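> Predicted model and sequence below, questions to follow.
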Amino acid sequence: MLKHRDYTFLGTTQSLCPDCLQLLPAKIISKAQRVYFRKQCPVHGSRDDFVCSDVQWYDRLEYSVPAKLPQQMGIEPRQGCPFDCGLCTEHEQHTCIGLVELTAGCNLNCPLCFAQSGPQGEHLSVVDCCRAIDRLVEVEGRPEVLQLSGGEPTLHPDFAEILQYALAQPIDYIMVNTNGVRLARDRQLLELLAAHRDRVEVYLQFDGLQESTQVALRGEPLLATKLQAVERCGDVGLHVTLVCTLQAGVNETEIGPLVLYGLERPWVAGISFQPATYSGRHFLPQQLESRITFPDVIHAIEGQTGGVFVEQDFFPLPCAHPNCHSLAYAYRHEGRTIPLTRFIDGERNLDLLANGISLNRPAARDIIEQYLGRLGCCSGTCTSGVDDREMVGDQSGENAVAKLTN
């Protein structure tokens, strides 16, 4: 009787040797329901790199829709991906989120910082910051989101000037990526951001609700500071996205409590869970096999929230690689949370959500109206295809749109 291999072959790709960065052919394989890239470096030998904790979820991500192209490309390919810098003609997608790192300086010295930022980091000049913003607008036309990042961007001595310049450009939303230390203590900074609350959102580092989590990931007890930053943003009407870095053995049990914490605060517009990046100060090769991947996060959200969100509510963001970004949209009304997939089949209508990341009220209205149109609905007569419409208090498709988006 023939023996079986100890793995299942799923496909092929290209990958890098983590030691010498040589580009290598790789097999995509599964072992014990986990996904790996198997590659052979002529110098450093063979290795299986862990990619995804659930092969069924990995397979589920294998669908997409046609991408949007930027108005112009940055360069012609020379060395090939991933060695060319900038959007070349071989790039498969436009820039969903532009990011400008204003500074390498930071008022924290986090043990897991992949950028190795710290108090001694240097600032980018205002001219260079504005040039980067100009280039984003040039290639995108009207970018949806620009993130001002770092380091800690609010430490840049000309932060206000750079923010005002970004706001003067045809960019829908400006996100300020911040650890929240200044927000908790600096009223003037809060007022600067709140003056533009219709276009400025805070992208706030927020790893959990336990002090031990703050110490493990940020190197010092910061829980009171983080909580104060969240509440002060709410006081001035600033929308916040909480950004949780996940480290196995540290804060994976806080995923559900964080979701519920955010749902209780109307100004918290979203929560981004980001598995720790093993680079910079946080290179821990012995932990690669136990690291958290997206299926772990999604299963934890379902299990730790009592099913407020379930696995089927999540789908890949079409403008990103499906293994890099999965999301769920939801509507909050009178203390209830209703995931968008209770109204729309996300997989069959992925094109309605493609090529962007923000979902404001007008965009939500447009999506629902397009979806109802596909179902053949008209005013007051749509009686099938939209599940849980009673949860927003009306059986009319048209009224469901109004309640979902107002």
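In hand now; what should we look at? The structure displayed is predicted, hence computed values, not measured ones. Residues are numbered from 1 along each chain as shown.
> okay, CA-based contacts and neighbour counts for the rest of this
Fine.
> Do I have it right that residue 299 meets residue 309?
No: with contact defined as CA atoms under 8 Å, residue 299 does not reach residue 309; the gap is 9.5 Å.
> Neighbour count: the two, which is higher?
residue 309 (25 against 16; other CA atoms under 10 Å).
> all strands for the stretch 151-300 of the chain, in order.
For the stretch 151-300 of the chain, the strands defined by DSSP state E, counting those that start in this stretch occupy 173-178, 200-205, 239-246, 268-275.
> Can you name the residues in contact with the last one?
Outside of strand 268-275, the residues within contact range by CA atoms under 8 Å, 6 or more residues apart in numbering are 239-247, 259, 262, 291-294, 297.
> between that strand and strand 200-205, how many degrees?
Strand 268-275 and strand 200-205 are oriented at 40 degrees to each other (axes from the mean of the first three to the mean of the last three CA atoms, to 10 degrees).
> still on that earlier bit, just flag the most distant two among the contacts of strand 268-275.
Spanning the widest gap among these are 239 and 291, at 30.4 Å by CA to CA.
> Look at those two and report which has more neighbours.
It is residue 239, of residue 239 and residue 291, that has more neighbours when counted by other CA under 10 Å, with 24 against 21.
> Helices along the stretch 101-250 of the chain, start to end?
Ranges of helices in the stretch 101-250 of the chain, per DSSP state H, counting those that start in this stretch, are 126-140, 159-167, 181-185, 187-194, 211-218, 223-235.
> Residue 321: which of the ones you listed is closest?
Comparing the helices of the stretch 101-250 of the chain by CA to CA, helix 126-140 comes nearest, at 18.9 Å.
> try it against this one:
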Amino acid sequence: MRLGVGEVKKKPLEVLERKLSVVQPTNLDTSLPRRTLSLCPECRRLIPAEIYQEDEKVFISKRCPDHGEFRDLYYGDLETFERFHEFALDGVGVENPHTTIRNSCPYDCGLCEQHYSHPGIVNIDITNRCNLRCPICFANANALGYVFELDYEHVAAMLELLKELRPVSPPAIQFSGGEPTIHRDFLKMIRKARELGFPQIQVATNGVKLADFQFTQALVDAGLHTVYLQFDGFKEEVYETARGMRNLLEVKMRVIENCRRVKPEPLSTVLVPTVLKGVNDDEVGEIVNFGLENLDVIRAVNFQPVSLSGRIGYDERMKFRYTIGDLIRDLVDQTDYLEKEDFYPVPVAAAISELVSAVHGEEKVAFTCHPACGAATYLFKTDDGRVTPITRFVDVEGLYEKSLEISQNIKGKRFGRIRALVKSFDILRYIDQDKAPKGLNLRGILKAILLKATKRSLADFHWKTLFIGTMHFMDLYNYDVERVKRCVVHYVTPDGRLIPFCAYNTGPTYREEVERKFSIPLEEWKNVAERENAGD
């Protein structure tokens, strides 16, 4: 069904001066209290805000001249917040920005020259239709009165645009919505992404269609790499609260089994729980344990603390507000193998990206998001059932600092090409192989990454471990422009722009503007669909 209006802009602006690094020292103020910019939850005007500590937590407060004072919890654990900021790094943005700067962030998204990071994961919303009616969904797919659904030609052009990004094209694209699996051309879109050579092709799904084994196998045959499966816990009442219906757990279990059964190998599955305080925060440890029990198919658990929408008073927000600091504390309390110190902010991994880029003389993707945006660790499970976090045998901070030091020396021309490669092996000393789980040769894997930096060498690591991650997407109450400027998760739009996740969904009205521009009224869509189905 062709609903597109206009054309994808394939001609980006003139390429800026090339940067040889993928990270740089941050200019972020990491002290408390500190000033930032935020948005008014009522009128979305850009207003000053302050981030400050109180009762071992971090809060944000702001005042709109028309709508008054607003206060919200920014981060639930001061100690973790301050530790994470020690690893703040900025990226280098994009060399071919698609929009010019006319206003202040976040009003010039496209990306513009103000953006510090390059895209690591790009979402493509291919429809706003859905086969569920989730109360917490920011896409609000069934209540808008119009259908936003891109045709194959538009999506193909958007994928081609992403391959042109510099200094590095995004390694991962994720089809999203709505529910992307109900789009009639979804398999064709996956095949196009595979044809273009994206290393990671993903789908964010509620799993309803993947309960059909034949459909799941068709996804694999088309070229899908990873399923991001909405998975909110094990209690039916959780699904009733979060998704508007019971009996969804059985569907999720069937999807996981189908992903296990497909050929030629299991389809990599990431569990994605949306966490609401007082609803399913008591199950986060059990969800991780479930992932560890199914390592043959589940590769990661990526928690998403709920983003609150609509007009909600402070007391009501605090009933549901859940932050990364709260999640880490609950994971420690609900498991017998995790500590707070096992978690690090996402930019820690960017130091390795910088080193690999320096050694190979070409830019690699670096996840240089704001320290408050996410957290992660890796867990390894041995045959006897013992679970070991990566921090028990890797000096993460030493590895981080040494990687940056060697990178600077390479870029400073202190090492030739061969010596640079040999010198990069110095980071291997921060891995205590004697304490590593039996059978895991992490030194060998990291050495292979430095030598070849191939998808296979990275896969060797990920297929032996469970990644535990979290990203806390913002809403209008805890909005911080400094986080938007460093976002690494973006949406590509039909008119050729790249917009940070939190700007697209909860900042200025980008989602509404894009969807209305490329949509038709619901009743008109039903008539068109009926005619097309009759012709099939």
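It's in. Remember, it's a predicted structure, so these values are computed and weren't measured experimentally.
> need the contact list for residue 309 of structure 1.
301, 302, 339.
> Okay, and it sits in which element?
Counting by DSSP states H and E, no helix or strand carries residue 309 of structure 1.
> can you check residue 407 of structure 2 too?
helix 396-411.
> Beyond that helix, next helix or strand please.
By DSSP H and E, the next helix or strand past helix 396-411 of structure 2 is helix 417-424.
> Buried residues, that following helix. List them.
Neighbour-count burial for helix 417-424 of structure 2, counted by 16 or more other CA atoms under 10 Å, picks out 420, 421, 423, 424.
> List the buried residues for the helix or strand that that helix is followed by?
Note on helix 417-424 of structure 2: by DSSP H and E, the next helix or strand toward the C-terminus is helix 442-451. Going by neighbour count (16+ other CA under 10 Å), the buried part of helix 442-451 of structure 2 is 442, 443, 445, 446, 447, 448, 449, 450, 451.
> Could you dump these into a markdown table with distance to residue 238 of structure 2 added?
Formatted as a markdown table, the buried residues of helix 442-451 of structure 2 follow (distance: CA to CA, whole Å):
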| residue | distance to residue 238 of structure 2 |
| --- | --- |
| 442 | 38 |
| 443 | 42 |
| 445 | 40 |
| 446 | 40 |
| 447 | 44 |
| 448 | 43 |
| 449 | 41 |
| 450 | 44 |
| 451 | 46 |
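> before we move on, the earlier item: which one of the helices of the stretch 101-250 of structure 1 lies closest to residue 95 of structure 1?
helix 126-140 (7.3 Å).
> contacts for that closest one?
70-74, 94-95, 98, 100, 102, 143, 158, 162, 165-166, 169-171.
> Can you select the buried ones from these in ChimeraX?
The buried residues among the contacts of helix 126-140 of structure 1 can be selected in ChimeraX (16+ other CA under 10 Å) with this line:
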select :70,73,94,95,98,100,102,143,162,166,171
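> Could you find the counterpart of residue 88 of structure 2 in structure 1?
Aligned by TM-score structural alignment, residue 88 of structure 2 pairs with residue 64 of structure 1.
> if I pick the closest residue to residue 232 of structure 1 other than its chain neighbours, what's in contact with it?
Computed as CA to CA, 6 or more residues apart in numbering, the closest residue to residue 232 of structure 1 that is not its neighbour in sequence is residue 184, at 6.8 Å. Contact partners of residue 184 of structure 1, counting by CA under 8 Å, 6+ apart, are 225, 226, 228, 229, 232.
> repeat that for 6 Å
With contact taken as CA atoms under 6 Å, 6 or more residues apart in numbering, residue 184 of structure 1 is in contact with 225, 228, 229.
> between the residues you listed, which has the most around it?
Most surrounded of these: other CA under 10 Å gives residue 229, at 24 neighbours.
> As a check, name the ranges of all helices in the stretch 1-150 of structure 2.
Using DSSP H, counting those that start in this stretch, helices in the stretch 1-150 of structure 2 cover 78-85.
> Can you report how many residues lie near the counterpart of residue 389 of structure 1 in structure 2?
Aligned counterpart of residue 389 of structure 1 in structure 2: residue 434 (TM-score structural alignment). Per other CA under 10 Å, the neighbour tally for residue 434 of structure 2 reads 8.
> Okay, helices next: where are they in the stretch 251-400 of structure 2?
Using DSSP H, counting those that start in this stretch, helices in the stretch 251-400 of structure 2 cover 284-293, 314-320, 324-334, 348-360, 396-411.
> Give the aligned range of the first one in structure 1.
Right, the one you point to is helix 284-293 of structure 2. Under TM-score structural alignment, the match for helix 284-293 of structure 2 is residues 255-264.
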